[in-house]
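S.K.: everything below, folded, please.
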Amino acid sequence: MVSSSTIQSFYQKEVPKPPRDHQNPSSGKHPEADGFTQAELDSARRPATQQWVPQGVYNRVTIDALQPGPRKVRFTGRIVNFTSAVNVAARSTLPQNYHTLVVKDNTGVVAIKLLSTGIEDTSIKLGGLVTVWAAFVADNSSAYSAVRVPHASLIIKVHPSQTSPSCIKFHEGVTNSKFTNHCALPLDYHPGASSSQMPGLMNLKVYLNSGHEGVPNPRILVCVSSIGPRKIIWSAKTNSDLHFIEVRVFDETADCMLRLWEDKIPSAKSWIPNHTILLITHPTLRQPDTRNSSPELGINSKSMVDVDPFFPDAEWLRKMAINRIKKESVYVPFPSGIWNDELAINGPNRTLFTVAEADECIRSDPDAIFTGKLNVVIIGVSITSHYNDKTLCCYQCPTPSCGLTVYANKPTATCRNCQATHHSLVLNPRIIGPLLDETSTLAAGKLIWSDRAWTELLFGSCSTPGEVSQPEAQTTNVEVDYFDNEEDDPFDGVSNENYSASSATTVVPEYQAWRELADLEYPALKEAEERLLYSRVTLTFGWSPAVERFCVLGVEW
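M.R.: Predicted coordinates for the structure are as follows:
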């Protein structure tokens, strides 16, 4: 009998074995029998991430006390300039595998030559607080001439590893208040002096005109206004793409664009518009040309940037920026919880003011919180022009690194700067022009309108066009319309930043009919504009010193 077995049944199918880790270069693991543990490999490849224990005693000193030679010292400072290893050009004299940092404290400046192994490029930022342990300090003028750093006469070489006598620590995200102004005094500033003026400090207008010429170390003190998105251009000089961002800065005299390139870009992520102050020593200036119609500031190897310096001029500029927001801002959120809207509109104590009388009342008692009524004539309406410019609605982007005003013809829009989507746009207050009575005029765009006021202005007492509905009165805990004492002001002592974050109003569906205006076509908008022009209306307003603007609670025809 012939067997039915075949040659295929004799050879069994082999089961494929998983590839060994050393056969897969992309694998993060390593063979267990190669003689090294994973901890040893991480320690060699990323020494800066390992815990470093100092061997011996490191004396805490200030930068001006550093002396060339062997000595174990420890000091803390802030980064005022740097060059990342990834950003070193091929033809540069700087070492290719080193970061070059310029660190200052309240007394002096020192250069740090930092080995780039295991150091994240994003951890090196302008204004960052660092602590350096060093066992040897070299003279920057002779020993390391290839790494010559302006403003610094000494240089320290740091190789982060467990066996190295030198180390550096980046204090990222430090929230302790005692570190806020640590090492934040500018150089050449003496707190005990009668004047805070420093050598070379000038305003932005003077620097742009002629201050950049003939001054050895010019300094400008500016505030960040806005931070643009990351952009890419092709450089024929380096034959590669270059990344940059544009930061708008200003002071009390002028405004200008500050351009940050490549490794400096992450520094601007923590800057807050209208709050972050920059003291720039020896900035670069690019004059207007055919491609750029306005001058541009920049930073090079000779520059130093103090982020949020701690001295009176910086505090004055920050307060000036906050006041500028209040005066020039298009969008101001309508505050809640200050007045009782229903009592102010329909209550028994309703006072009719003229614009001049309301102004006199505010000037006589600046801390007063009160409500009243104004009978005015609308002498300017620009609904169609804002519709054509696509600025019918507006909103202030709450992203900390953005802060720009978002415009659109719909209540929902996407910020072109940070790409965040916002659903809380309100009508642009500038669509209503000046308001006039027999005594004075209210300027266009200076009123803060509630949703109820917009709805009653556009559609009368109707919640929607053609439909009459009386909404329920909003109840609050406020039972009086006037506070005599400063302590009664719920917004007293609240900064502008906290006020903006806590001033969201409750959405009442009956008062959202103003959104119908965004759905109308041009002919309907033109008709609404003609109906409002030269109309006489009575505004119920509220005043609080924290807001410093008339807030319209309701409108009566």
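
S.K.: alpha carbons only for contacts and neighbour counts from here, please
M.R.: Will do.

S.K.: residues near A443, how many?
M.R.: Here the neighbour count serves as a burial measure; for A443 (other CA atoms under 10 Å) it reads 13.

S.K.: with adjacent residues omitted, what lies nearest to it?
M.R.: Leaving out its chain neighbours, the residue that sits closest to A443 by CA to CA, 6 or more residues apart in numbering is P434, at 4.8 Å.

S.K.: what residues are up against that neighbour?
M.R.: P434 is in contact with 378-380, 441-444, counting by CA atoms under 8 Å, 6 or more residues apart in numbering.

S.K.: take those and keep only those in strands.
M.R.: Judged by DSSP state E, the subset of these located in strands is 378, 441-442.

S.K.: burial check on L41, number of neighbours?
M.R.: 12.

S.K.: buried set for the helix or strand harbouring it?
M.R.: Secondary structure from DSSP states H and E places L41 in helix 38-45. By neighbour count on 16 or more other CA atoms under 10 Å, the buried set for helix 38-45 is S43.

S.K.: chain center to that helix, what's the gap?
M.R.: Centroid separation for helix 38-45 versus its chain: 38 Å, with CA atoms, centre = their mean, to the nearest Å.

S.K.: now the second one, please; I'll put the structures next to each other:
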Amino acid sequence: MDTNTTHPTPGDGFTTSEVQQDVAEWDSRNWHPPVDAEGRERVYEEVKSIADLVPGLRGVRFMGRVRALNVGWGRSTREKGARGWVAVMLGDEGGSVGIKLYFAQTPYPIQLGSLLSIWTAFLSASPKSESGSPISTGSSSTVSVYANMFPGRNRSDCVMIMAENEGSRGVCRVPMGAVGSGRKELNGLMTLESWKNGGWDGVPGARILVCVSSIGAPKTVKRKDKEGKEIGSVSVREVELVDHTGSVVWSIWGEDLNSSLESWEGKGTVLLITEPVFKVGFRGKTGLVLGRNTWVDVEPECADARWLKRWWRGREKRRGRMGLRVPEEVFEEEGWDGPRPALFKLADVDEWARDEPHQTFTGFISVIILDVYLVQNYRRNMLMYTECCDTPHYTNSPSLTPLLCPNCHQPLSFTLNPHLFGTLLDETGCIRAKDLIWAPRAWEDLLGRKMEEVYLLGVDGCMELEERLRGMRGSFWVGWVGEEEEEEGIGGDERKVERDKRGGELDGEGDGKWQMQVGGKLCVLGMKM
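M.R.: Okay, the predicted model is just below:
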């Protein structure tokens, strides 16, 4: 027996050179499907604008962003091997194209706003499917051409889902119909309040520009037939959309947009919705749903969208983000027991914060507590507070088993509700307690007990403590963390929001992450009677 015999390492049948060549082709911006079914090389003409697409038998390549999305399941008479299809409306600033993408096993991971590159050899002017029914991909008045594609089975068809990076983030962001200098202004735009008060009725091409404020947990609704028998169930999620005039609830039925919602969570994503449908639901509750002719532009590039993004960020800052934690190590320790601690009036703090918003300082303020609401919040089961997935959560006593967020299913960490106290004032001004960021040490110094022990007082104990604290003057150790410099543009907005969510840990900044969280807020670090 020859002991020097070596056994080859199992592989996939491809040589190293073949693998490297394939990777290089996919990395190239000029990649195209190499050959047709008969082995002949195809030539794909690059079309810069969707408005230039014409029906016919011609190999073309174009790009666009998904404006409408619908997933269908079932066997197709046209494509025998397909298990279903994803019908999308793809668009840029020039026009839209309806595409029906068949899949063999699972749907493609496409989201609203995804940037797609399409290679196809045939475009049609008819929106009819193999059954004779229209392809549900958006408004027929805006879709100029259509395509049926089965990537993987038809060698002449290919779709590439482009990654979002610095180079592709601004591609195909200008909404259709934008006018003015640089095509950055929108015609026919109405406020959310105007749309709810009748703008939805009989106005062709009505548009609203909104921000995603919060996304509710999925709920299961049972479906019944006319006889009351249960025939199945469907998932529904409610998304709150806001602008500077009001808010509306967008009800999303089914699971087609779940991946899109996850990417929007907590970012204040701006949506330009064209021809939304006004719906009156149960008990006269009004809301918004997507109709057959509705399409959505995600993070459009226009002046109105940039203004709304700035408004949303200011709104979030004013809301206070009460669930933030304040570590004392971000401030100088000598500010508490130092030889010359600074004593500020509220007017001094206001002047300093306005003149030097990027500076960090600590000191004392001596204020009187005017309002205390311990008993009221205890009876409402709202002593403890936290915020997760842009949704507030309340409880009186954090249980031994941590409560889970119904959206992300992560354990919740509670702190005392800043609404326990009302106005704090001195000789120069006043401030609301809910606008401050309270450290755990400050709560313990003020209440004389740990935060988790407050609920043990009961109604009588809360009433006694409330009477003792109302009208009391105390010296609070406070600190101001300078605001971060803002970055302009879509990429800057997204990076800043991402830093805010992750605590500034994009570049491993250490203590700088706490400045990302509490920047532009007055923090209460402790108290002396």
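
S.K.: what range does the helix holding L41 of structure 1 cover in structure 2?
M.R.: No residues of structure 2 are matched to helix 38-45 of structure 1 when aligned by TM-score structural alignment.

S.K.: rewinding a little: now the contacts of P434 of structure 1 as a markdown table including distance to R515 of structure 1?
M.R.: Putting the contacts of P434 of structure 1 into a markdown table (distance: CA to CA, whole Å) gives the following:
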| residue | distance to R515 of structure 1 |
| --- | --- |
| I378 | 21 |
| I379 | 23 |
| G380 | 21 |
| T441 | 28 |
| L442 | 25 |
| A443 | 24 |
| A444 | 21 |
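
S.K.: of the residues you listed, which are still contacts in structure 2?
M.R.: Mapped onto structure 2 and checked by both residues aligned by TM-score structural alignment, their matches' CA atoms under 8 Å, the contacts of P434 of structure 1 keep the contacts 378-380, 441-444.

S.K.: so how do I select the buried members of those residues in ChimeraX?
M.R.: To isolate the buried subset of those in ChimeraX, counting by 16+ other CA under 10 Å, use the following:
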select :378,379,380,441,442,444
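
S.K.: show me where the stretch 201-350 of structure 1 has helices.
M.R.: With DSSP state H, counting those that start in this stretch, the ranges of helices along the stretch 201-350 of structure 1 come out as 204-206, 312-328, 341-346.

S.K.: which residue numbers in structure 2 does stretch 244-256 of structure 1 align to?
M.R.: Residues 236-248 of structure 2 are where stretch 244-256 of structure 1 aligns, taking TM-score structural alignment as the criterion.

S.K.: any idea how far whatever residue of structure 2 lines up with the residue nearest to A443 of structure 1 lies from L436 of structure 2?
M.R.: Correspondence of P434 of structure 1 to structure 2, assessed by TM-score structural alignment: T423. With distances taken as CA to CA, to the nearest Å, T423 of structure 2 is found 11 Å from L436 of structure 2.

S.K.: coming back round to it: among the helices of the stretch 201-350 of structure 1, which is the most enclosed?
M.R.: When you average the neighbours per residue for each of those (mean count of other CA atoms under 10 Å), helix 341-346 leads with a mean of 19.

S.K.: what's the mean distance for that one versus structure 2?
M.R.: Between helix 341-346 of structure 1 and the aligned residues of structure 2, the post-superposition mean distance stands at 2.3 Å (mean CA distance after the TM-score superposition for structure 1).

S.K.: next structured bit after that helix?
M.R.: Toward the C-terminus from helix 341-346 of structure 1 - assigned by DSSP H and E - lies strand 352-353.

S.K.: wait, E240 of structure 2 touches I215, no?
M.R.: Yes: proximity of E240 of structure 2 to I215 meets the contact threshold set by CA atoms under 8 Å, at 6.4 Å.

S.K.: those two: which has the busier surroundings?
M.R.: I215 (22 against 18).

S.K.: what's whichever residue in structure 1 pairs up with the more buried one in contact with, if anything?
M.R.: When the structures are aligned by TM-score structural alignment, the residue of structure 1 matched to I215 of structure 2 is I227. With contact set as CA under 8 Å, 6+ apart, I227 of structure 1 has these partners: 245-248, 268, 273, 401-402.

S.K.: could you do A152 of structure 1 as well?
M.R.: With contact set as CA under 8 Å, 6+ apart, A152 of structure 1 has these partners: 102, 109-111, 140.

S.K.: next: D64 of structure 1.
M.R.: Contacts for D64 of structure 1 were tallied using CA under 8 Å, 6+ apart; they are 107-109.

S.K.: what does V210 of structure 2 give?
M.R.: If you count contacts by CA under 8 Å, 6+ apart, V210 of structure 2 has them with 192, 241-243, 270-273, 308.

S.K.: and F170 of structure 1, by the same measure?
M.R.: By CA under 8 Å, 6+ apart, the contact set of F170 of structure 1 is 123-124, 128-131.

S.K.: let me have those in CSV, extended by neighbour count and secondary structure.
M.R.: Output for the contacts of F170 of structure 1, formatted as CSV (neighbours: other CA atoms under 10 Å; DSSP: H, G, I helix; E, B strand; the rest coil):
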residue, neighbour count, secondary structure
S123, 13, helix
I124, 24, coil
G128, 20, coil
L129, 26, strand
V130, 18, strand
T131, 15, strand
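
S.K.: among the residues you listed, which recur in structure 2?
M.R.: Cross-checking the contacts of F170 of structure 1 against structure 2 gives 124, 128-131 as conserved contacts, using both residues aligned by TM-score structural alignment, their matches' CA under 8 Å.
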